[in-house]
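S.K.: Provided below are the primary sequence and the corresponding predicted coordinates.
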Amino acid sequence: MANDGAEAALPKPSNWNLPNAITVIRILLAPVFFIMLLVDDGQDGWLRWAAAVLFILAIATDGIDGHIARSRNLVTDLGKLLDPIADKILTGAALVGLSILAELPWWVTIVILVREVGITVWRFVQLSDRVIPASRGGKLKTLVQSIAISLALLPFPSLLGDWVNWVNGVFMALALILTVVTGIDYLVQAWRLNRTPPPTSPSSPSASPPSPQR
């Protein structure tokens, strides 16, 4: 009973905290990166390098804000929702930019974006019942996507030769496979949740209504 009282006394972390601020900054950096990438127009100039470095730094903050949130007890439902959305906006901007520059087939970008947008919409639909954080498979997918996109953004072929394109292709293919597989996994989980009947409240001799706390 004492432990229950101590847990109840713990204040709920505010949505206005450092991890969520870092996540919002990552979202705001996406259009800046996108403009820098397109302005360079595939010339592999300093803007291309700057755009690539900005993407890498922005996507790297995903691990930083998560570590801060967990270590300082600042995990919030808003953060669980915004964190994967920020990653999707940033990676989506990179994929669309690479396709506009004809450096990535449009069908690859479309497949990935359809999966990402679909899962994001599903998360919003589920908000009335629960907040669905990124799964372990989803986090691995994001990591591989980040590596693949970073390699595609960095103008290494102009310095090291065309063989780098093969390396980029392998990582992008792996990212595409993980994107599709984890998307199917989310759909399977959703189907199982919809089939699971809601838990029934145990019978009680008291006529008082059940507590709203779960």
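M.R.: Cool, got the structure.

S.K.: alpha carbons only for contacts and neighbour counts from here, please
M.R.: Will do.

S.K.: which helix is the longest one in the chain?
M.R.: In the chain, assigned by DSSP state H, the helix with the most residues is helix 163-195.

S.K.: buried residues in that helix?
M.R.: 164, 168, 171-173, 175-176, 178-180, 182-183, 186 (16 or more other C-alpha atoms under 10 Å).

S.K.: same check on stretch 7-18?
M.R.: Here stretch 7-18 shows no buried residue, counting by 16+ other C-alpha under 10 Å.

S.K.: and for that stretch, what's in contact with it?
M.R.: 65, 68, 73-76, 78-79 (C-alpha atoms under 8 Å, 6 or more residues apart in numbering).

S.K.: just the buried ones from those residues?
M.R.: 65, 74-76, 79.

S.K.: farthest pair in the residues you listed?
M.R.: Across the buried ones among the contacts of stretch 7-18, the longest distance by C-alpha to C-alpha is 11.8 Å; it joins 65 and 76.

S.K.: switch the contacts of stretch 7-18 over to TSV; also include secondary structure and distance to residue 136.
M.R.: Output for those, formatted as TSV (DSSP: H, G, I helix; E, B strand; the rest coil; distance: C-alpha to C-alpha, whole Å):
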residue	secondary structure	distance to residue 136
65	helix	17
68	helix	19
73	coil	20
74	coil	20
75	coil	17
76	coil	18
78	helix	19
79	helix	17
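
S.K.: got the residues you listed as CSV, with distance to residue 43 columns?
M.R.: Below are those laid out as CSV (distance: C-alpha to C-alpha, whole Å):
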residue, distance to residue 43
65, 33
68, 38
73, 45
74, 43
75, 42
76, 42
78, 39
79, 37
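
S.K.: who touches the residue nearest to the spatial centre of the chain in this structure?
M.R.: Among the residues of the chain, the one closest to the centroid is residue 84, at 2.6 Å (C-alpha atoms, centre = their mean). Contacts for residue 84 (C-alpha under 8 Å, 6+ apart) come out as 133-134.

S.K.: count the neighbours of residue 146 for me.
M.R.: 23 (other C-alpha atoms under 10 Å).

S.K.: what's in contact with the strand or helix carrying it?
M.R.: Residue 146 belongs to helix 136-153 when assigned by DSSP states H and E. Applying C-alpha under 8 Å, 6+ apart, the external contacts of helix 136-153 come out as 48-49, 51-52, 55-56, 59, 87, 91, 94-95, 98, 165, 168, 171-172, 174-176, 178-179, 182.

S.K.: alright, now check it against this:
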Amino acid sequence: MTGVPASAAGGSGAKPVRGGKLGTAAVNQASLWNIANILTMLRLLLVPGFVLLLFHDGGYDPVWRSFAWAAFAIAMITDLFDGHLARAYNLVTDFGKIADPIADKAIMGAALVSLSVLGDLPWWITGVIIARELGITLMRFWVIRHAVIPASRGGKLKTLAQGTAVGMYVLALTGPLATLRFWMMMVAVVLTVVTGLDYVRQAVVLRRKGLAAERAAVAERAAEATEALQAAAGTSVGGTAEGTVGAGSTAGAVAGATDVRGGVTDVHGGVTEVRGTAEARDAAEAER
């Protein structure tokens, strides 16, 4: 119940190197039947066994409640061990990602509800703790697209306080120990509420940051697209202007050539007229 799936801390079925850590080349998908997943499955199987032991003989036999306490203690201890093994040996499977948090909440929820049914634990305490656990799980899904809410030190302390308090309620304690377990449960409830509010704060902050980052990325992509369009439009206009200038120059050259040719023609015509006039004058003088 640390908030981070124990079997999801990494993944490889390869033999670890010295120090319990895997080399980079050994990171592969782990087998489903690895030690971390087996402990998780054991914890799931202990849930119905714990309930049967607790309610055996009416639920008030100290001996059977001691057996139930042993099953609850084993389940809580396996939660610590499968998390350690998963982190140390980099064992990860999709099953572990889903089953580990379910197993954590199943054993704690079963213990709280059973104790309230037996009348040993007020229902409001059960309601507060279960509502907090379900709410935080939903909160994680709410922000999972933006970030992962890490398990805090307070959350781990809360888990320890809950496990200790619930374990003391499972046992048939009397006298000062019964008073002690009440105050231990109050500490667990306070930590449950405080850490729950802290998770809500983290979720809101992470979601805001994630949304701001998405908006900034969209704005940046839009600016890049606008710049690309402007650059493409500038290139097109420049090419059109060059084409217009070239056409104008060609037209001017053609017009100039036409004017020159017309001028030459006019000169030829003038020479012809002068020559014709001279010939006519010579002819008239010859007739006289």
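M.R.: Nice, thanks for sending it over. Because the structure is a prediction, the values reported are computed rather than measured.

S.K.: what does residue 55 of the first structure align to in the second structure?
M.R.: Aligned by TM-score structural alignment, residue 55 of the first structure pairs with residue 72 of the second structure.

S.K.: does that match touch residue 107 like I think?
M.R.: Yes - if you go by C-alpha atoms under 8 Å, residue 72 of the second structure and residue 107 touch, sitting 7.4 Å apart.

S.K.: now do the shared contacts for the two.
M.R.: The contact sets of residue 72 of the second structure and residue 107 overlap at residue 46 (C-alpha under 8 Å, 6+ apart).

S.K.: what about residue 71 of the second structure, neighbour count?
M.R.: Using other C-alpha under 10 Å, residue 71 of the second structure has 22 neighbouring residues.

S.K.: just residue 68 of the second structure next, same as before
M.R.: 26.

S.K.: mind listing what it touches?
M.R.: Contacts of residue 68 of the second structure by C-alpha under 8 Å, 6+ apart are 49-51, 53-54, 170.

S.K.: re the thing from before, so which bits of the helix or strand encompassing the match of residue 55 of the first structure are buried?
M.R.: With secondary structure defined by DSSP H and E, residue 72 of the second structure is part of helix 62-89. By neighbour count with 16+ other C-alpha under 10 Å, helix 62-89 of the second structure contains the buried residues 64-73, 75-76, 78-79, 81-89.

S.K.: before we move on, what about stretch 101-114 of the first structure?
M.R.: Applying a neighbour-count criterion of 16+ other C-alpha under 10 Å, one finds 104, 109, 112-113 buried in stretch 101-114 of the first structure.

S.K.: what does that stretch contact?
M.R.: Residues external to stretch 101-114 of the first structure that are found in contact with it (C-alpha under 8 Å, 6+ apart): 38, 41-42, 92, 95-96, 98-99, 176, 179-180.

S.K.: can you tell me the closest non-neighbouring residue to residue 79 of the first structure?
M.R.: residue 20 (5.6 Å; C-alpha to C-alpha, 6 or more residues apart in numbering).

S.K.: so what does the one you found match up with in the second structure?
M.R.: Under TM-score structural alignment, residue 20 of the first structure pairs with residue 37 in the second structure.

S.K.: give me the angle between the helix or strand containing its match and helix 62-89.
M.R.: Secondary structure assignment for residue 37 of the second structure, by DSSP H and E: helix 35-55. Per axes from the mean of the first three to the mean of the last three C-alpha atoms, to 10 degrees, the angle that helix 35-55 of the second structure makes with helix 62-89 is 170 degrees.

S.K.: superpose on the first structure and give me the mean offset of helix 35-55 of the second structure.
M.R.: Taken over the aligned residues, the distance from helix 35-55 of the second structure to the first structure averages 1.6 Å (mean C-alpha distance after the TM-score superposition for the first structure).

S.K.: now that helix: buried residues?
M.R.: Buried positions in helix 35-55 of the second structure, judged by neighbour count with 16+ other C-alpha under 10 Å: 35-41, 43-44, 46-47, 50-51, 53-55.

S.K.: hmm, back to that, turn the buried residues of stretch 101-114 of the first structure into TSV, including secondary structure and distance to residue 195 of the first structure.
M.R.: TSV is the format used below for these (three-state DSSP; distance: C-alpha to C-alpha, whole Å):
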residue	secondary structure	distance to residue 195 of the first structure
104	coil	39
109	helix	32
112	helix	27
113	helix	28
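
S.K.: of those residues, closest to residue 159 of the first structure?
M.R.: Of those, the one sitting nearest to residue 159 of the first structure (C-alpha to C-alpha) turns out to be residue 104, at 19.3 Å.

S.K.: tell me the counterpart of residue 43 of the first structure in the second structure.
M.R.: Counting by TM-score structural alignment, residue 43 of the first structure lines up with residue 60 in the second structure.

S.K.: and its match, how far is that from residue 54 of the second structure?
M.R.: Residue 60 of the second structure sits 8 Å away from residue 54 of the second structure, going by C-alpha to C-alpha, to the nearest Å.

S.K.: what's the answer for residue 161 of the second structure, then?
M.R.: For residue 161 of the second structure, the distance to residue 54 of the second structure - C-alpha to C-alpha - is 21 Å.

S.K.: now swap in residue 134 of the second structure and tell me
M.R.: Taken as C-alpha to C-alpha, the span from residue 134 of the second structure to residue 54 of the second structure is 24 Å.

S.K.: repeat for residue 171 of the second structure
M.R.: 10 Å.

S.K.: shared neighbours of these two, which are they?
M.R.: Joint contacts of residue 171 of the second structure and residue 54 (C-alpha under 8 Å, 6+ apart) are residue 65.

S.K.: just to revisit the earlier point, measure the mean distance from the longest helix of the first structure to the second structure post-superposition.
M.R.: If you overlay the two and look at helix 163-195 of the first structure, the average distance to its match in the second structure is 0.7 Å (mean C-alpha distance after the TM-score superposition for the first structure).
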